[in-house]
Structures are given as structure tokens and as C-alpha cells.
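Enquirer: this one's sequence-less:
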């Protein structure tokens, strides 16, 4: 297992991060323990959660994921692990989330951090991320910026000032972004420099063979600001395993939860997936190994976040660290991308 420095922090994160958003909906606490134990035994030191997990989010399951991790974490050597979680932003309509108060402001940040610490049963969080921006931005499959949707927002400097206080209190160590834009990365970074406030050390966005939007303006922004990517959805909601090419498996996420993962229902997704599956088979790889190895190969990726609903899936995904894609395979991947560019942005 390789370990990479996260931005300008002193965090050395494993190249594979264990994603946990299924804990509490698709996975029981016993299954969560099995996954966590296996991941750590394979050298994973990085675990990612969020206050709103599991997903799809609901009032009944809110906070279950962090609570499951907390029950496990209290039996671990805490200092050897890097625990990341997130504060949910406004705009999703979750009235049950912190009594409906979701602005990234002082009261909400302090409450969300304290609640996560309690559920995680830890004194500090290594990486605390803004799950999506406080301001309006296109997100989760939306691709068009609409100025008419702009709304009142908490200034970025004010957000950073609160995080500075929480860091000073010892409750979090570093901050990161998620589902951010190039403009957001630069604004957070420049505000930190200008006002001597904590600098963001990472960005967690979707990145996979079906969605390489990050290759453009975001890659430029993170290069100059030293804000590496924590890539989520490397398997594109499981589509890149090829399991949806011939229908919907009975226990698959998209089958269980109606209207979930809409971005993967767009034209050319299945054609693109079939082409990538063919490349994997031609080179004696599983489609999942090809997809994860590709994400790991990108220069801007510090860690690839993998999740699974079964231990067998998790084992296969972690074993992808032994796969290195050569120039021939990467050229074949780029040829498919040229034919079907970003079918699920």
C-alpha cells in the first residue's frame, strides 16, 4: 500500500480510502466491522464518512454510519488512523438535519463537529470536509451554472474563521472541500493566504472513467493550489463493473433505491461501460480493477475512495492496488473516452 501526503498537511493517507456510506442502510454494524477490520489489515489507514450518511439519507438512519464507525473505533489505536467526515451544506431540503439549519456558519459548524465527535467516539477528526458548498453551484450530475439560482451565502472568509477556531480547540486537524468547483478551490485557498486562515488540504469530487470532468479546470486549480483529489465513485455507482449491462441485479443500489444515481442513466453510459469492460477482459483484468487502477494512476489523486456492500467486493477493490496500467491500456482507455467523452458528468 502506498501512502501520499495530503496537500500541505502532515497527513500520510493510504492510496485506498475506505468509503462507508452504505453503513446503516445496505450494511449492518457487523458487516461494517468486517469491512473495517479487513481494510485496516491490508494497510488502509484512511476512513471517510459524513454526518448525513448512510445514503440515500433519511431521518430514520441519519448518523448511523458515524455511530457504527465510532463503536469500532473505540477498540482501535486511534493515532494510527486518519478519520474524515463532512458537514452537510444547505440546499438539499433535509428538514431533519440539525433541525433544518444547514448553513455553513458558526453555530452549524460547531454543532455538526460536536455531534460527529460524539457519534465517532473520538476527541478529534483528522479531516473535516464541507460536503458541498454553502453557495449555489451545479452539483450531483448538474452541469449548467444558472445565475438565477444564486442565493445569500456565508462568505468563505467567515467559514474559514470558524474552522480556525475549531482547529485551535483541537476538535479537527485539517479541512477539505467536496463537490467543489475550480472557482471555489481558488477562493478558499486565496482567502486562507490573505487572512492567515487554515488552508484546505483536499477536495473530494466524483472521478471515474465515465466522469473525467476533473481533468480540465479543476486539475489546473488543484495543481497550483496544492489541493489533491480524494476521488469518490471510482466505479461509477457500480456501473463500471459491468453488472448493469444486462439489467439490474436484485440487491444492487440502483435497484433498491428508485431515482438514485440519475447521472448514470444518460445516453452512452452503457456503450462506454461495455467498451471499458472489453478492455479489461482483453487484458485479463476485472472491470473493477481496471476502473480503480485508472483513477489511482492520475497525478492529482491522493487517495481513491472505495466502498462495497460485500466483503468479497471490498477484497477485489483493495487488490486493485497491485494493478498498474501500461501505456497500451491507457491509450485504449483514452480512445474510448474520445468516442464517449464524459457520458455521466
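Expert: The structure has been received and is ready for your questions. None of the values given here were measured: they were computed from a predicted structure. Numbering: from 1, shown residues only.
Enquirer: C-alpha only now, for contacts and for neighbours.
Expert: Fine.
Enquirer: distance between the ends of stretch 302-313?
Expert: 22 Å (C-alpha to C-alpha, to the nearest Å).
Enquirer: Against that first model, consider the following:
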């Protein structure tokens, strides 16, 4: 396992990060602990979760993922692990999280981190991330930016001031973003530098063979500000494995939660997936491992977040570390991207 430095921090994270959003719905407590044990045995030291998990988000399972991790974490050597979690951005439809009055003001951020610390059974969080911005942005595959949708927001300076106090109090070590835009990255970075507030060290955004939008503008913004990408959905919700091309398995994520798959029901998705799988077959590669190896090969990716519901899936995902894509494979991948550019952004 290779370990990379996260932005301007002293955190050295495994190049594979264990995502945990299935814990509490698709995975039971024992299954979650089995996955965590296996991941650590394979050299993973980086675990990502969120206060809203498990997903799809609902009041009955909210917080269960952190609880499962916390029950496991108390039996581990804490300082050998890097735990990342997230505070929910503004989303009034999440009425069960702070009664839907969940702007990222001081009261809400402090309440959120205290609850996460309690569930995780730890005194500090290594990387505390804003799950999505506290302002309108076009998220999760939605269309173009709509200025009419702009609304109330907590100024970024105020958000940074709260996180600065939490860092001083020892409740978190570093700050990260998620589902952010180039403007947001630059504004957080500029204000932190100008006012001596905590610098953002990472961004967790979707990146895969079906969604390479990060390369266009965010890669520059992150490079100039030394912000690491934690790539989530590297298998595009499982579509890049090919398992959904014919019929949807009943116990799969898409089979269980079809509305959760809207982001991937786009023009040219099937054509692109089919083409990528053909490349994998041509070079005797597993489609899963080729997709993960591609993400890992990008210069701006510091760690790739993988999620699995079975140990067999987790093993295949981690074993992708043994794959280095040749220039011939990368060239053919780029040809498919040119033919079907970013079908599921």
C-alpha cells in the first residue's frame, strides 16, 4: 500500500480509502466490522464516513454508520488511523437533521461535530469535511447553474472561523470540502490565507471514467491551492463493473434503491460503459480493476474511495492496486472519453 500526503497537512493516507455509506442499510454491524478489519489488514489507514450515513439518507438509519465505526474504533490503535467524517450542508428536506434548519452556522456545526464524536467514540476527527456547500450549487448530476435558485447562506468566513475554534479545541485536525466548485475552492483558500484561518486540505468529489469533469477546471484550482482530491464513486455507482448492463440484480444498490440511481440515467451512459468493458476484455483486465486503476493513475488523485457490500468486492477493489495501466489502454480510454464525454457528470 502506498501512502500519500493530504494537501498541506501531516496526514499520510493510504491510496485507497474505505467508504462506509452502506453500513446500517446494506451492511449489518458484524459485516461492517469485518470489512473494517479486512481493510486495515490490507494496509488501509483511511476511513471515510458522514453524519448523514447510511445512504440513501433517512431518519431511521442516520448516524448508524458512525455508530458502527465507533464500536469498532474503540478496539483499535486510534493514532494509526485517519478518520474522516462530514457535516451536512444546508438541506431543508433533511428535516431529521437539526430540524431541517441546518445552515452551517456556529450552532449547527458545533452540534454536528459533538454528535459525530459521540457516535465515533473518539476525541477528535482527523479530517472534518463540509458534505456539500452551504449555498446553492448544481449538485449530483443536475443541469446548469441557475441564478434564480440562489438563496440565504452563511458566509464562508464565518464557517472558517467556527472550524478554526474546533481545531484549537482539539476536536478536529484538518478541514476538507466535498461536492465543491472551482469558485468555492478558491474562495475558501483565499479567505483562509487572507485572514489566517484554517486552510482546506482536500476535496471529495465524484470522479470516474464516466465523470471526468474534475479535470476541466477543478484540477487547476486544486493544484494552485495544494488541495488533494479524494475521488468518490470511482465505479460510478457500480455501473462500470458492467453488472447493470443486462438486468439489475435484486440485492444490488440500484435494485434496492432505484431513485438513488438518477444521476446515472443519462444519454450515452450504456454506450460508454459497454466500450470501457470492451477495452478491459481486450487487455484481459477486470472492468472493476481497470476503472479503479484509471482513477488512481491521475496526478490529482490522492486517495480513491471504495465502497463494497461484500468482502469479495472489497478484495477485488483493493487488488486493483496491482494493476498499472499501459499507455495503450490509457489511449483507448481517452478515445472513448472523446466519443462519449462525461455521460454522467
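Expert: Here it is on my side, so go on. On a predicted model such as this, the values are computed, not experimentally measured, just so you know.
Enquirer: mind listing what the nearest residue to residue 141 of the first structure once chain neighbours are set aside touches?
Expert: Nearest residue to residue 141 of the first structure, sequence neighbours excluded (C-alpha to C-alpha, 6 or more residues apart in numbering): residue 263, at 5.2 Å. Each residue near residue 263 of the first structure by C-alpha atoms under 8 Å, 6 or more residues apart in numbering is listed here: 140-141, 344-345.
Enquirer: and residue 16 of the second structure, how many residues sit next to it?
Expert: 28 (other C-alpha atoms under 10 Å).
Enquirer: Isn't it up against residue 301?
Expert: No. When contacts are counted by C-alpha atoms under 8 Å, residue 16 of the second structure is not listed as touching residue 301 (10.4 Å).
Enquirer: about what we covered before: now flag whichever of the contacts of residue 263 of the first structure is closest to residue 187 of the first structure.
Expert: Taking C-alpha to C-alpha as the measure, residue 140 is the one of these closest to residue 187 of the first structure, at 21.0 Å.
Enquirer: and the gap between the closest one and residue 290 of the first structure?
Expert: For residue 140 of the first structure, the distance to residue 290 of the first structure equals 24 Å [C-alpha to C-alpha].
Enquirer: And the two? Which one has more around it.
Expert: Neighbours per residue, other C-alpha under 10 Å: of residue 140 of the first structure and residue 290, the larger number sits with residue 290, 30 against 14.
Enquirer: The more buried one and residue 282 touch, don't they?
Expert: No. Assessed by C-alpha under 8 Å, residue 290 of the first structure is found out of contact with residue 282, at 11.1 Å.
Enquirer: Nearest residue to the middle of the second structure?
Expert: With distances taken as C-alpha atoms, centre = their mean, residue 232 lies nearest the centre of the second structure, 3.8 Å away.
Enquirer: what does residue 44 of the second structure align to in the first structure?
Expert: Correspondence of residue 44 of the second structure to the first structure, assessed by TM-score structural alignment: residue 44.
Enquirer: Verify the assumption that that match is located in a strand.
Expert: No. Using DSSP: H, G, I helix; E, B strand; the rest coil, the assignment for residue 44 of the first structure is coil, not a strand.
Enquirer: What's the local residue count around it?
Expert: Using other C-alpha under 10 Å, residue 44 of the first structure is surrounded by 23 other residues.
Enquirer: Burial check on the closest residue to it other than its chain neighbours, number of neighbours?
Expert: Nearest non-adjacent residue to residue 44 of the first structure, counting by C-alpha to C-alpha, 6+ apart: residue 14, 5.5 Å away. Counted by other C-alpha under 10 Å, the residues lying close to residue 14 of the first structure total 22.
Enquirer: measure residue 47 of the second structure to residue 69 of the second structure for me?
Expert: 9 Å.
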